[in-house]
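Chemist: I would like the atomic coordinates for the input below:
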Amino acid sequence: MKTKLKKGDQIQIIAGKDKGKQGRILKIDRMSARLIAEGLNIVKKTQRPKSQNDKGGIIELEAPITASNVMLLCRKCGPTRIAMKLDANKKSRICRKCGETL
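Modeler: Here you go, the predicted structure:
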């Protein structure tokens, strides 16, 4: 799936259990249109000990979230859609609300 989001972008979740929370994109899987964001969509997972000295237990980690459930955050106007602008053979992403370069 083609997406205009990039690693390191500030996003806000617009649907689901973490609706309204904000974070930064850590990883994007373009084939499945899912992404992992820092501190968002936290799930608990049981982990087995890998060695005799290692302890198992319940760990918390970020689970992937569908890219359609997030919006990019503009510094001026908050969550917004993204538009592309072509300036002298250079593409740039702009905010659809205020027109600021993202």
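Chemist: all contacts plus neighbour counts: C-alpha atoms, from now on.
Modeler: OK.
Chemist: Next, the buried residues of stretch 12-22.
Modeler: Under the neighbour-count criterion of 16 or more other CA atoms under 10 Å, stretch 12-22 has 12-14, 22 buried.
Chemist: Just flag the most distant two among these.
Modeler: Farthest pair in these (CA to CA) is I14 and Q22. Separation: 9.7 Å.
Chemist: Dump the buried residues of stretch 12-22 to a markdown table, plus distance to P49 and secondary structure.
Modeler: Shown next, in a markdown table, are the buried residues of stretch 12-22 (distance: CA to CA, whole Å; DSSP: H, G, I helix; E, B strand; the rest coil):
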| residue | distance to P49 | secondary structure |
| --- | --- | --- |
| Q12 | 35 | strand |
| I13 | 34 | strand |
| I14 | 37 | coil |
| Q22 | 33 | strand |
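Chemist: please give me the structure for this one as well, since I'd like to look at both together:
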Amino acid sequence: MKGPSKTTKNNTKIKLKKGDLVQVISGSDKTKTGEIIAIIYKTNKVIVKGINLKVKHKKPQQEGETGEIIKFEAPIHTSNVMLFSEQNNIASRSSVIINDKGQKIRKLKKTGELIK
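Modeler: A predicted model of the protein is given here:
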């Protein structure tokens, strides 16, 4: 049995992977960078560590408990993030090249840096 499909609802492929370093290019967290924690393929969104933080107030469930304020990362649409090169401090699109062994390797278009 195969794992989850890498395409979204409208059949666009997400070119980002878990663990990629990305920069937010629009919204309230513009220019912030972070690592992708999770990818939600159905909604075409990613969750980035430390970005798009939301606050949830949790009521106490039992007597004697105290309420909590929980901070968590909310999903961001993939069109609002871009791969980021830490060496050159620049955001870039990616392309796929095929090496001598026939393996596909991602690389940044602006810098030529290979992505793991």
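Chemist: TM-score for the pair, please.
Modeler: Superposed pair, TM-score by TM-score structural alignment, normalised by the length of the first structure: 0.90. Supporting alignment: 102 aligned residues with a CA RMSD of 1.4 Å.
Chemist: contacting residues for the aligned partner of R93 of the second structure in the first structure?
Modeler: Structural correspondence for R93 of the second structure with respect to the first structure (TM-score structural alignment): R81. Applying CA atoms under 8 Å, 6 or more residues apart in numbering, we find R81 of the first structure in contact with 71-72, 95-97.
Chemist: Okay, and which of the residues you listed map to strands?
Modeler: 71-72, 95 (DSSP state E).
Chemist: Next, work out how far apart the match of R93 of the second structure and A88 of the first structure are.
Modeler: Using CA to CA, to the nearest Å, R81 of the first structure is found at 23 Å from A88 of the first structure.
Chemist: do R96 of the first structure as well
Modeler: Using CA to CA, R96 of the first structure is found at 20 Å from A88 of the first structure.
Chemist: cool, E60 of the first structure as well?
Modeler: E60 of the first structure is 46 Å from A88 of the first structure, by CA to CA.
Chemist: now swap in I82 of the first structure and tell me
Modeler: Counting by CA to CA, the separation of I82 of the first structure from A88 of the first structure is 19 Å.
Chemist: just to revisit the earlier point, between E60 and A88 of the first structure, which has more neighbouring residues?
Modeler: Legend: neighbour count by other CA atoms under 10 Å for E60 of the first structure and A88, higher for E60 (10 against 6).
Chemist: what lines up against the more buried one once you look at the second structure?
Modeler: Checking TM-score structural alignment: E60 of the first structure goes with K71.
Chemist: Point me to the helix or strand that includes that match.
Modeler: Taking DSSP states H and E as the definition, K71 of the second structure sits inside strand 68-73.
Chemist: Before I go, just wanted to say thanks for your time.
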